[in-house]
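Chemist: Build me a model:
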Amino acid sequence: MLTYWAFRLAGLVVPWVPPRLGYWLAGLGGSLAYRLDRRSARVVRSNLRRVLGPGATRVEIGRVAEQVFRNQAKNYFDLFRVPHLTLEQVERWVQVQGWERLQQAKAPGKGVIIVSCHFGNIDVVGQILAARREPIVTLAERLQPPQLFDYVVGLRRSKGLLFLPVDDMGSLKAMVRALRRNELVALAADRDVTNSGTPFPFFGEVATLPDGHVTLALRTGATIVMTFSRRLPGDTFAAYVEPPLELTRTGDFSRDLTAGMAQVVAMMEKFLRHYPDQWVYFQPMWPVADV
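Modeler: Reported below is the predicted structural model:
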């Protein structure tokens, strides 16, 4: 319950904190957390070792890892700040590149699956979609205690996103219904919350990744569009909407799933290589190695 009350307190205080000061304090808190939370820091450095490659030095990996912590702390500041932004302020906060690609993906009328990862601030794309009146359904991992889950979901859906529990079977039916209405479903491609993913090469090593986004697209005919948000200097965001993926549908589901996963993974690798400090992922993607 301590975490719950800390979140409630932050929800009361953050709206009164000037953004520039708030982000500065959040960055400072992130640097402090990097030094104090040794387990998480070790996990992040281990993940980044694969992303940065064998040529990266310990100093370089440590510098990027600390920035990951700083960015994640700023994401928490965003969480409490966004509910108090107007839709017009959200539009000014996020620069969207490739919006027309989303409209192109909706043209067939079978819905769009927005696929992203824990990059930048994963909620930002959803917030800008909601700001532009695009109905969107996404999944949320349950938090404990339940009061914390309800509170965090309430903050995240303030602009109109519909969050469903990832472990509720009714969530799948709700996503299918949304796609049939030619609406949007948003799913993460780097976190296997339900432990039902598939082993797949990722930065040259096998990792267990979720495949529900590709499976859902193959089963429903929906289009996959990958999106990423990147925190910019000044703590605004660039949101990138990539061209719709062209999934193969040969009738061999296993082969089509593998081909679709390869496209998704390649796009994730591209963005993570360019901006490794934006990957705010704190779970072991591969076996943890000391760095």
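Chemist: CA atoms for contacts and neighbours, from now on please.
Modeler: Will do.
Chemist: and the nearest residue to Arg157 once chain neighbours are set aside, what does it touch?
Modeler: Once flanking residues are discounted, Arg157 sits nearest to Phe163: 6.9 Å by CA to CA, 6 or more residues apart in numbering. Neighbour list for Phe163: Val137, Thr138, Leu139, Ala140, Val153, Arg157 [criterion: CA atoms under 8 Å, 6 or more residues apart in numbering].
Chemist: The first one in helix, strand or coil?
Modeler: Translated: Val137. Three-state call for Val137 (DSSP: H, G, I helix; E, B strand; the rest coil): strand.
Chemist: how many other residues sit next to it?
Modeler: 23 (other CA atoms under 10 Å).
Chemist: Val94 versus that one, what's the distance?
Modeler: 20 Å (CA to CA, to the nearest Å).
Chemist: Please give the structure of this sequence too, so both can be compared:
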Amino acid sequence: MSSLWKSLRHQLEWLGVSLLAWLIPRLPRPMAVQFGRAAGALAAHLDFPGRRVALSNLEAVFGDRFSPAERARITRESYQQFTGTMIDLFWNPRLNAENYRRLIEFQGWDEFCRTIGPTGPCIIAACHYGNFEWFSLAAGYAGLVATIVSQEFKNPKLDSIFQRLREQSGHRFVQREGAIVKLYRNLRRGGTAA
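Modeler: Below is the predicted model of the structure:
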């Protein structure tokens, strides 16, 4: 890819993401949810290569268990789940330590606090399943503040936007390079790593 096109593409991506980061927190919650669902359905329709891989994977794993229409529905809903999670990440500025529990429900949190506690040194491995962005945010507001390793974007202009959104409940995000040393030091100080 030519460097001019790459530079232009990165700038356009930054503008689009910046617009979303400005617009989404201004939407009422039901409208943000609907926007995420619509964006996911559109992405599932327009992302030909990704949709083809998803449909092929479903067929490989489940064989004839699902009809082609059911595989298409599962694929669309997967896209909608992911875009909904990303829209929720952009909606993060509307959440704070006082109101997050009205929208985010923890299951097993009391057991976690009783056995490990949000203050112990611990390592957390989180699956990117469901709304993983809000789990991280809510955990921070609930007192489980962590040093978290994050994947850098191919477009470095986007890193600071996502880092700001993800750190709002007190987490500290570190890039993958040199992360193991930072996580180790944090654990030695009694912190949490994810």
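Chemist: Post the TM-score for the overlay when you can.
Modeler: Put the two chains on top of each other and the TM-score (TM-score structural alignment, normalised by the length of the second structure) is 0.85; 183 aligned residues with a CA RMSD of 2.1 Å.
Chemist: And the residue nearest to Arg157 of the first structure? What does it align with in the second structure?
Modeler: When the second structure is aligned by TM-score structural alignment, Phe163 of the first structure is paired with Phe173.
Chemist: And Val68 of the first structure, by the same measure?
Modeler: Aligned by TM-score structural alignment, Val68 of the first structure pairs with Ser78 of the second structure.
Chemist: Which residue, other than its chain neighbours, is closest to the residue nearest the centre of the second structure?
Modeler: Per CA atoms, centre = their mean, the C-alpha nearest to the average position across the second structure is that of Glu133, at 3.8 Å. Nearest residue to Glu133 of the second structure, sequence neighbours excluded (CA to CA, 6+ apart): Leu89, at 6.1 Å.
Chemist: where's the corresponding residue of the first structure for the one you found relative to Val153 of the first structure, distance?
Modeler: When the first structure is aligned by TM-score structural alignment, the residue opposite Leu89 of the second structure is Leu79. In this view, Leu79 of the first structure and Val153 of the first structure are 10 Å apart by CA to CA.
Chemist: ok, back up a step: the match of Leu89 of the second structure is in what secondary structure piece?
Modeler: helix 58-81 (DSSP states H and E).
Chemist: picking that back up, counting neighbours, what do you get for the match of Leu89 of the second structure?
Modeler: Leu79 of the first structure has 19 nearby residues by other CA under 10 Å.
Chemist: ok, now how distant is it from Arg38 of the first structure?
Modeler: 24 Å.
Chemist: What ranges does the second structure have for its strands?
Modeler: 122-123, 146-150, 172-175, 192-193 (DSSP state E).
Chemist: After superposing, tell me the mean distance of the third one to the first structure.
Modeler: In the superposition with the first structure, the average deviation recorded for strand 172-175 of the second structure is 0.9 Å (mean CA distance after the TM-score superposition for the first structure).
Chemist: same question, the longest one
Modeler: Mean deviation of strand 146-150 of the second structure relative to the first structure after superposition (mean CA distance after the TM-score superposition for the first structure): 1.1 Å.
Chemist: Can you check which part of the first structure that strand sits on?
Modeler: Using TM-score structural alignment, strand 146-150 of the second structure pairs with 136-140 in the first structure.
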